[in-house]
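Novice: sequence-free structure coming up:
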């Protein structure tokens, strides 16, 4: 109930500040485990993905955000869970896999930190780990815009990523993440030019 309430409030606020356009949300399966992987350009990215996705999303968020009690309560109530940056956090990996096993949607920003120039950086292996260790559908997402007041923000959900061609090569988690990031970059390249349309 809190998630739906928070989503409604954030959607109203953001609709007054930004001109958000959503493309491809029909690509997100209505049922079953899903991993949504997006580029990361701003702290506004998680709520923007959250309000534009037709499904509730459990985001993996940096551990520091949970240190403040009021923010910890909000994040926990909307289904987010902490991850330690710069190291292999086994507890976070277990939490993510458990959510996927239960058929939920996991939200990831594989780059691990915001891109200062808006260009896609190399993603961390965690996204590939979840893709390899679960039966989840992986959906690439591209966020395009500057988050300036009243400016357009485009959120593009791509088609599910097919990893069948990679299975015979037995890729490692980093190689799978690289494939995911390539899909995100292509979405960005294909939709930047039409930003003002």
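Specialist: Happy to help now that I have it. Not measured: the values here are computed from a predicted model.
Novice: only C-alpha atoms for contact and neighbour calcs from this point on.
Specialist: Will do.
Novice: for residue 60, helix, strand, or coil?
Specialist: For residue 60, the assignment made with DSSP: H, G, I helix; E, B strand; the rest coil gives strand.
Novice: also residue 155?
Specialist: Residue 155 - assigned by three-state DSSP - is strand.
Novice: OK, contacts around it?
Specialist: Counting by Cα atoms under 8 Å, 6 or more residues apart in numbering, residue 155 touches 20-23, 49, 52, 141-144.
Novice: sort out for me which of the residues you listed are in helices.
Specialist: The helices, defined by DSSP state H, take in 49, 52 from the contacts of residue 155.
Novice: tell me the one of the contacts of residue 155 nearest residue 40?
Specialist: If you rank the contacts of residue 155 by distance to residue 40 using Cα to Cα, residue 143 comes first, at 7.6 Å.
Novice: pull the number of nearby residues for residue 1.
Specialist: 8 (other Cα atoms under 10 Å).
Novice: quick revisit: generate a PyMOL selection restricted to the buried entries among the contacts of residue 155.
Specialist: For the buried members of the contacts of residue 155, the matching PyMOL selection, counting by 16 or more other Cα atoms under 10 Å, is:
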select buried, resi 20+49+52+141+142+143+144
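Novice: let's have the contacts of residue 155 in CSV, adding distance to residue 67.
Specialist: As requested, these are exported to CSV (distance: Cα to Cα, whole Å):
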residue, distance to residue 67
20, 31
21, 33
22, 33
23, 35
49, 23
52, 27
141, 28
142, 29
143, 27
144, 30
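Novice: now, the contacts of residue 155 that are in strands?
Specialist: 20-23, 141-144 (DSSP state E).
Novice: next, the contact list for residue 140, please.
Specialist: By Cα under 8 Å, 6+ apart, the contact set of residue 140 is 36-38, 157-161, 180-181, 183-184.
Novice: check it against this one:
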């Protein structure tokens, strides 16, 4: 009974901290990044889902998290799970991944959370962008989605690269727009081959990235009236 009460207290405290930090992140995003979010209605209300996002810079995990009213789990390098970060990032639902090894420990925990009805964020490009562009989706997400029996929620944004690229020590003020796309359902996933699924996610995220980049460009320069969004690629 005592152990159960401890777990319940920890869970309550974790939710409180996560929700508090999400509110702070939203205030910062509005104040310093003039954030706009499109497609909030596409977040699943319940059940597990694999959230696949483009990866522009250091701000990306909290950027996606602040756009969602549900808690997200995140993949993080195992080397980060040391004092003083260990307890903090565990409280924020981080999943340790050993990039130098097989990564099976992270895969098992990811599948466990998907099957228990949680949202898990991954970056299918595999690394942060060198130039802010959306790159090639790697096939690693496919096995996770299939084994986890989870829909895929595509997310794209623009402006994170300009705000805090991987070689910059501190963040800059900027403009960030985010788009949450319609999920690729488990039924659709089951009907596709691996190549078709990889191509479908690539195409959908490519299109979303052009939309959100165009939206950001319009917000920064109202004189932009062209409908040819590819010029912002």
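Specialist: The structure has been received and is ready for your questions. Keep in mind it's a predicted model, so treat the numbers as computed, not measured.
Novice: so which other helices or strands are in contact with the helix or strand where residue 96 of structure 1 lies?
Specialist: Using DSSP states H and E, residue 96 of structure 1 maps to helix 90-101. With contacts taken as 3 or more Cα pairs under 8 Å, 6 or more residues apart in numbering; DSSP states H and E, helix 90-101 of structure 1 sits against strand 81-83, strand 105-108, helix 125-133.
Novice: so can I have JSON lines of those showing mean neighbour count and distance to residue 58 of structure 1?
Specialist: Shown next, in JSON lines, are these (neighbours: other Cα atoms under 10 Å; distance: least, Cα to Cα, whole Å):
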{"stretch": "strand 81-83", "mean neighbour count": "21", "distance to residue 58 of structure 1": "7"}
{"stretch": "strand 105-108", "mean neighbour count": "24", "distance to residue 58 of structure 1": "5"}
{"stretch": "helix 125-133", "mean neighbour count": "20", "distance to residue 58 of structure 1": "14"}
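Novice: in TSV: those, plus distance to residue 13 of structure 1.
Specialist: Supplementary listing: those in TSV, determined by distance: least, Cα to Cα, whole Å:
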stretch	distance to residue 13 of structure 1
strand 81-83	24
strand 105-108	21
helix 125-133	30
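Novice: what residues in structure 2 pair up with the helix holding residue 96 of structure 1?
Specialist: Aligned using TM-score structural alignment, helix 90-101 of structure 1 spans residues 104-115 in structure 2.
Novice: do the same with stretch 46-62 of structure 1
Specialist: Against structure 2, stretch 46-62 of structure 1 falls on residues 61-77 (TM-score structural alignment).
Novice: run through who's touching that stretch.
Specialist: For stretch 61-77 of structure 2, using Cα under 8 Å, 6+ apart, the contacting residues are 18, 22-23, 25-26, 37, 40, 43, 92-99, 106, 118-122, 155.
Novice: ok, and for stretch 98-109 of structure 2, which residues are buried?
Specialist: 106-107.
Novice: and it, how far out from the chain's middle?
Specialist: 19 Å (Cα atoms, centre = their mean, to the nearest Å).
Novice: now what about that stretch, what contacts it?
Specialist: 75, 77-79, 95-97, 144.
Novice: my guess is residue 40 of structure 2 contacts residue 182. True?
Specialist: No. Using Cα atoms under 8 Å, residue 40 of structure 2 is not in contact with residue 182; the gap is 9.7 Å.
Novice: about what we covered before: redo the contacts of stretch 98-109 of structure 2 as JSON lines? Include distance to residue 131 of structure 2.
Specialist: Shown next, in JSON lines, are the contacts of stretch 98-109 of structure 2 (distance: Cα to Cα, whole Å):
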{"residue": "75", "distance to residue 131 of structure 2": "23"}
{"residue": "77", "distance to residue 131 of structure 2": "22"}
{"residue": "78", "distance to residue 131 of structure 2": "26"}
{"residue": "79", "distance to residue 131 of structure 2": "26"}
{"residue": "95", "distance to residue 131 of structure 2": "27"}
{"residue": "96", "distance to residue 131 of structure 2": "27"}
{"residue": "97", "distance to residue 131 of structure 2": "25"}
{"residue": "144", "distance to residue 131 of structure 2": "28"}
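Novice: before we move on, back to that, ok, the contacts of residue 155 of structure 1 vs residue 125 of structure 1, which is closest?
Specialist: Of all the contacts of residue 155 of structure 1, residue 125 of structure 1 sits closest to residue 141, with 17.3 Å by Cα to Cα.
Novice: who's in contact with the closest one?
Specialist: Here residue 141 of structure 1 is in contact with 36-39, 155-158, 184, 187 (Cα under 8 Å, 6+ apart).
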